[in-house]
Each structure stands twice: as C-alpha cells, then as structure tokens.
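Asks: This is a predicted model, with the sequence first.
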Amino acid sequence: MSKVKYHYDPETLSYRKIERKKGNTIKFGFIFLLASALFALLLVFISSQYIESPRERALKHELSNMELQYDILNKRVENAFAALESVEERDNSIYRLYFEANPIPEEQRRAGFGGVNRYKKYEGYDNSKLIIESNKRLEMLEKAVVVQSRSLDEIEKLAKDKEKFLSSIPAIQPVRNKDLKRMASGYGYRTDPFTKVRKFHFGMDFTAPRGTPIYATGDGIVIRADNNSTGYGNHIRIDHGYGYVSLYAHLYQYKVRANQKVKRGDLIGYVGSTGRSEAPHLHYEVFKDEERINPINFYYGNLTAEEYARLLEKASLENQSLD
C-alpha cells in the first residue's frame, strides 16, 4: 500500500492531502529508471577500468609469461653466440692457420639478410620490437652456425688431405739401421767407382748384405718394377702423389708389381747388386716434380735425432759411390 502524504496549511491551520498527478508519477519513474541505468553504466565502466575479469587476468598472465620466455630465449641466444665465437676464434687462429686456409672474415660470419622487410608480419603489436629483435638474433645465429659448419667440413677435408699427404711423402729410411753395414755414399759430387771421375751422385747408397729387406718409404702406387732403365738394374719406382716419386735400384728381387698400392713400411724387395753396381747395396733416390732432390731431408719418420745427425755427417763425406 502506497504512503499518503499531507501538506500543512498555516492559514487554515489544517492538513491537506497531497494528490499526485499521474503524469508526474510517470515522469519521476522515468527519471529514476534513467538514473539507475546511468549509474549501472558508470559501475560497468569503472569495473572495466579497474577490475579485471578472469579472462583478462589469464591473458595478462599469458603475456607476462611470454615476455619472460623471450627474455630467457634471448639469454640463451647470447650464450650460444658466446660459445660459437669461441669456436670461430679457434677455427680462424688455429685450425685454418694450421691447414693453411684463409680465415673467414667477420663480415661474412655476421652478414645480415638484405631485401624485403622479413619481419613485417611481427609489426603492430605491443611487443613487436622484442619479437623482431629475437627473430633477428636467431636468424643471425642460424646463419653463423651454417658458416661455421661449412668451415669445419672444409677443415675436416683439409685434415684428411694433410693426413694423406703426411703418410704419402717418403719419410723413412728404406733399409733398417740394424740391417746396414754402413751408409756408403750420399747425395752430391762423388768419385765414380768405374771411371774414377768426379761426378754428381743423385741418390744415397746403403751398403747391406744381398737379400736385406727394402721397405717403401711412403704410401703410393708402384709405377715401375723392372730392369729396363740403364744402370739401375732391377729397380722399383713408387709414385707417392703430390709430385713425389721414390726410386730403389740394384735390387736382387722384387716383392711388388706395377700398379700395386703400397703403404709406408711395406716390404717391396731385397738388396742386390744388379745393373751398374760395384757391390751389394741399395741406391735410393727421391724426385719432387720430376727433379731429383736430396733424400737426406726425408728420414725424420724413423730416425732419432742422434741417428739422423750421424747419417747426415756420413752423407756429407765426398767419397766414392758404389754405382
């Protein structure tokens, strides 16, 4: 039941009932509803500005977590760059230097990506700069890793070539010291045993009993094993590659044939005195690019420093050769 309101009239000293007009009631009702609606909208606005919804809280947490993950990722990229730079430093200053390869320039290792804007799809967001920088560093790291990987592939190939080279050059004495009587004659001017004329002797003569084993001084392929070369008698020639050829003359017997592959230290024949020879011995020569060079420079593979010094002293004596 609605309340009845009265108005006190001081002139008549009486109360008069207040009659509400219907139009005023509707008007006041409309104003009340409008004020309520405005108040409700105000509450919604305030709550939207200062009060987070569960979805907003979840999205905000997800964004915060993403920023944290990007920071962690950037730190990991920095650590990866630091480790890679250490490898690059060793690559340029040790590996490539050792194998006589040119160092890789810094601008090649850190070259960027030209052309169109590769990161346009990341623009327009609150964290665009962070995302773009992270992607740039990742791509730089990926490229640097590719460059370094190719460099290591090249170093591996150079190492294999170096290993092959070191095992191919004639680097040991063809007759073991324990089998030698003496080193009869070295490389240089010597007296010919038959004509007694001083002439250049292009090899080294190792005196040893007939049948003493002779060994290949480096890896290679036998290109000759015959007696069809004047003065050498039964002889063997081994092509070691890289321009090196070794020759073993006056043999008693072969243990290899032409086109046969041999390894350093393989038995290839026996000491004899065939051809133009005064006594059983091995005449040994080394060729580099078809020029005969002093074999004394190639015995570092199986002689001690003292043994090499003694051999060098004997080889330098200008005496009579045996062939």
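Replies: Received, thanks.

Asks: C-alpha from now on. contacts and neighbour counts both.
Replies: OK.

Asks: show me where the stretch 201-323 of the chain has helices.
Replies: Assigned by DSSP state H, counting those that start in this stretch, the helices in the stretch 201-323 of the chain fall at 305-315.

Asks: what does the stretch 1-150 of the chain give?
Replies: Going by DSSP H, counting those that start in this stretch, the stretch 1-150 of the chain shows helices at 22-50, 54-90, 96-98, 106-109, 128-168.

Asks: Adding mean neighbour count and distance to Y6, write the ones you listed out as JSON lines.
Replies: JSON lines is the format used below for the helices of the stretch 1-150 of the chain (neighbours: other CA atoms under 10 Å; distance: least, CA to CA, whole Å):
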{"stretch": "helix 22-50", "mean neighbour count": "11", "distance to Y6": "17"}
{"stretch": "helix 54-90", "mean neighbour count": "13", "distance to Y6": "53"}
{"stretch": "helix 96-98", "mean neighbour count": "15", "distance to Y6": "110"}
{"stretch": "helix 106-109", "mean neighbour count": "12", "distance to Y6": "97"}
{"stretch": "helix 128-168", "mean neighbour count": "16", "distance to Y6": "71"}
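
Asks: got a markdown table for the ones you listed, with distance to F287 too?
Replies: Shown next, in a markdown table, are these (distance: least, CA to CA, whole Å):
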| stretch | distance to F287 |
| --- | --- |
| helix 22-50 | 92 |
| helix 54-90 | 36 |
| helix 96-98 | 26 |
| helix 106-109 | 41 |
| helix 128-168 | 13 |
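
Asks: V262: which of these is closest?
Replies: helix 128-168 (9.9 Å; CA to CA).

Asks: Second structure for comparison follows:
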Amino acid sequence: MSKVKYYYDSETLSYRKIAPKKGRKIGFIFLSLLGVILSGFLLLVIYLNLPYIQTPREKALKRELSNMEFQYDRLNRKMQMAEGVLDELADRDNNIYRVYFEANPIPDEQRKAGFGGINRYQDLEGYESSDLIISTAQRLDVLTKQVVIQSRSLDEVTELASNKEELLAAIPAIQPVNNEDLTRMASGYGYRIDPFTKARKFHYGMDFTAPTGTPIYASGDGVVTRADARATGFGRHIRIDHGFGYMSLYAHLYKYNVKKGQKVKRGDLIGFVGNTGRSAAPHLHYEIWKDGKKVNPINFYYGNLTPEEFAELLRKSQQERPSLD
C-alpha cells in the first residue's frame, strides 16, 4: 500500500492530498531500470575480466611457472651441448677406437633408442607445460642411456687395449737365433727333401743352422709348457704357450735354460742349439702354431729384423733346400 502524502494549504488552513504526477512516476521507473541495466553491465564487465584479475598468490605462482619454463629451456640447451659432445665421442669410438681394436661399432639405433613398453611419463600429463616437461624428460632419459652405453663401450675399449698390449707382447715376433750366430738358414716352411728318406714332404717349420751351444731366445711372452725329450723326432725341445691361440716350438736343443711352468719374456734365453732327436746337423727347428694349426714362421719376424734382413730371410726360406730333420 503506497503512502499518501499531504501538504498544508494556507488559504484554506487545511491539509490536502498530494496527487502524484504521472510523468514523475514514469521517470522514477525509467531511472530504476537504467540503474539495473548499468549494474548488470558493470557486473558483466567484471565477470568477463575476472580471469585477468590476479590475486597476489596467483601472481607468485605465475612467476614460478615462468621461472620453471626458463630453467627447462636452459636445461634443454645444456642437453643439446651434451648430445653434441656425445655424438662426437661416439663417432670417434666407432671409427677410431673400436676399429683399431677390431671391435664391432655400436649402431646409432642402439645408442639413441628410446624406451618402449609402458608410458613412463603418464604422471606428467594433464598440465599446462606437460609437452615441455615430457619432451625434456625423454631427452634426459635418452641422454642418460647414451652415457651408460658410451661408458660401457669405453670400458670395453680399455679392456681391449689392455689385451692388445698383452697380445702384442705375446705374439712370437722375433727370430729365435741372432743373425750373427747363424751359419745359414737351412730350410724354410713348405715342401722339402727329407734328409733321411730323401722323399719330398712338407716341412712345418724353419731350420736355423748354428753351432752347438748357440743361444736360443723366446720369440714372445708366455709360459713354458714343455721342456723335455719325449716328443718323437724333436729330441730335447721347448714349447711356449703365448696365449691368444699362439704356441712356439724349439727343437733339437743341446740343453735347456728354462723349465716347465716358467714364465718367460720375449728375448729371454731359453736354451741352446744342439743336434738331438731326428737331426742331420746342429740346428734349431722352429715352429709356430695358431689355434692348433701350424703356420709359416716367416710371417712373424717383424720384431728384430730390418726390412733388408727380412727380405733376405724370405728369399732363402723360399728356396727348396733339403731340411735338416
């Protein structure tokens, strides 16, 4: 119920009702509607801009997120540098180190392979920066794997280098009798005339003619496995196991300077030239075995002969002279 308003009429000395004007009422309604519209528009503007209005905590979190993205970017640049260094190291590893030590190169597919199977990065999904975090994590995992593979490869190369040094020391690489002590190189590897049967048969070693008592030297590092006269035809002889499949034999000795089980180095004095066993004259019968097969000793005299001496020895060894055993 609306309130009735009155005014005092001084002429009639009485109170009269104030009749409301229609235009004023309409104006009041219009102003009310305008106020509502303006209020609604203001609320709409505030609502639409609400995402851009940040609280102090939101501002702090945004700074942290920006700093995190910056740090991830720095980390990716560092990983890129590390990947470049590893690629260069892998190239040298495959094309220099492993080639030199006769090892198979490691394929790039193995070095840079990812991780199959389950999704390792599922807990990193669903965030605003998930793509950046997941890609960085993947690169870091692959980089870690590359480091592990390269580390194992270098361990293998180190072992190969150690074995290579032992191999180079073990290979029978010197002539067992000094050139100045030789009377002549009597017979080489190949078909020769047997001094006793006069039949042509294969001679599996080299005969070095020298006076009885001439020093004989170990042609490579190894262990003496035999120093006896129990092998048919060889008389007093020595066998040295050099490892890596190599074995050398020294036959028709006058006497020994080593015993079974003794370790020797290349150049050690092991015995003396003689004429024992099936021998036609004082000489050293010398053989080299590789993986159980007799091979031509002429291919192993690179340790103490000049190119000229080797060429002369090769020429003489190829002449088909009668052997001395």
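Replies: Everything's here; your move. What you are looking at is a predicted structure, and each value in this text was computed from that prediction instead of being measured.

Asks: sorry, back to before: nearest to G115 of the first structure, of the helices of the stretch 1-150 of the first structure?
Replies: G115 of the first structure lies closest to helix 128-168 among these, at 14.0 Å (CA to CA).

Asks: Next, the buried residues of the helix or strand just after that closest one.
Replies: Heading C-terminal from helix 128-168 of the first structure, the first helix or strand you meet, by DSSP states H and E, is strand 182-185. By 16 or more other CA atoms under 10 Å, the buried positions in strand 182-185 of the first structure come out as M183, A184, S185.

Asks: What's the match for the second one in the second structure?
Replies: When the two structures are superposed using TM-score structural alignment, A184 of the first structure falls opposite A186 in the second structure.

Asks: Show the contacting residues for that match.
Replies: Residues in contact with A186 of the second structure (CA atoms under 8 Å, 6 or more residues apart in numbering) are M206, D207, F208, T209, S317, R321, P322, S323, L324.

Asks: who's in contact with the last one?
Replies: Neighbouring residues of L324 of the second structure by CA under 8 Å, 6+ apart: A186, S187, D194, P195, D207, S279, A280, A281, H283.

Asks: Show me what it lines up with in the first structure.
Replies: Using TM-score structural alignment, the partner of L324 of the second structure in the first structure is L322.

Asks: Now do the nearest residue to Y256 of the second structure once chain neighbours are set aside against E11 of the second structure, distance only.
Replies: Nearest non-adjacent residue to Y256 of the second structure, counting by CA to CA, 6 or more residues apart in numbering: G271, 4.2 Å away. Per CA to CA, to the nearest Å, G271 of the second structure is found 163 Å from E11 of the second structure.

Asks: Of all the residues in stretch 299-318 of the first structure, which ones are buried?
Replies: Within stretch 299-318 of the first structure, the residues that qualify as buried are Y299, N302, L303, Y308, L311, K314, A315, counting by 16+ other CA under 10 Å.

Asks: Apologies, that question was intended for stretch 249-267 of the first structure.
Replies: Buried residues in stretch 249-267 of the first structure (16+ other CA under 10 Å): 249-254, 256, 261-267.

Asks: any idea how far the match of L324 of the second structure is from A216 of the first structure?
Replies: From L322 of the first structure to A216 of the first structure the distance is 21 Å (CA to CA).

Asks: Then I238 of the first structure?
Replies: 8 Å.

Asks: any idea how far the match of A184 of the first structure is from D123 of the second structure?
Replies: Distance, A186 of the second structure to D123 of the second structure, using CA to CA: 81 Å.

Asks: try H237 of the second structure
Replies: 74 Å.

Asks: More neighbours: those two, which one.
Replies: H237 (27 against 10; other CA atoms under 10 Å).

Asks: residue contacts, the more buried one?
Replies: H237 of the second structure neighbours (CA under 8 Å, 6+ apart): R226, A227, D228, A229, L249, Y250, A251, H252, L253.

Asks: Which position in the first structure pairs with it?
Replies: Using TM-score structural alignment, H237 of the second structure pairs with H235 in the first structure.

Asks: roughly how far apart are that match and L311 of the first structure?
Replies: 24 Å.

Asks: returning to what we had before: who's more crowded, G271 and E11 of the second structure?
Replies: Neighbours per residue (other CA under 10 Å) separate G271 of the second structure from E11, with G271 holding more: 24 against 6.

Asks: Hmm, that one is touching H252, no?
Replies: No: at 10.3 Å, G271 of the second structure does not count as touching H252 under the criterion of CA atoms under 8 Å.

Asks: contacting residues around S185 of the first structure?
Replies: M204, D205, F206, K314, A315, L317, E318, N319, Q320, S321, L322.

Asks: of those residues, closest to E290 of the first structure?
Replies: Distances from E290 of the first structure to the contacts of S185 of the first structure, taken as CA to CA, are shortest for M204 (17.4 Å).

Asks: can you count the residues close to the closest one?
Replies: Using other CA under 10 Å, M204 of the first structure has 25 other residues around it.

Asks: before we move on, what about L182 of the second structure?
Replies: 15.

Asks: same thing with L31 of the second structure?
Replies: Counted with other CA under 10 Å, L31 of the second structure comes out at 12.

Asks: ok, and what's touching stretch 94-103 of the first structure?
Replies: D91, N92, S93, I155, L158, A159, K162.

Asks: With A225 of the first structure as the reference, measure out to the counterpart of the residue nearest to Y256 of the second structure in the first structure.
Replies: Under the alignment (TM-score structural alignment), G271 of the second structure pairs with G269 in the first structure. Per CA to CA, G269 of the first structure is found 10 Å from A225 of the first structure.

Asks: residues bridging contact with those two, i.e. touching both?
Replies: Y254, V256.

Asks: quick one on the thing from earlier: who are the contact partners of the match of G271 of the second structure?
Replies: If a contact means CA under 8 Å, 6+ apart, then G269 of the first structure has P213, I214, Y215, L251, Y252, Q253, Y254, K255, V256 as its contacts.

Asks: Now G222 of the second structure: closest residue in space, sequence neighbours ignored.
Replies: Per CA to CA, 6+ apart, closest to G222 of the second structure is H242, 4.0 Å.
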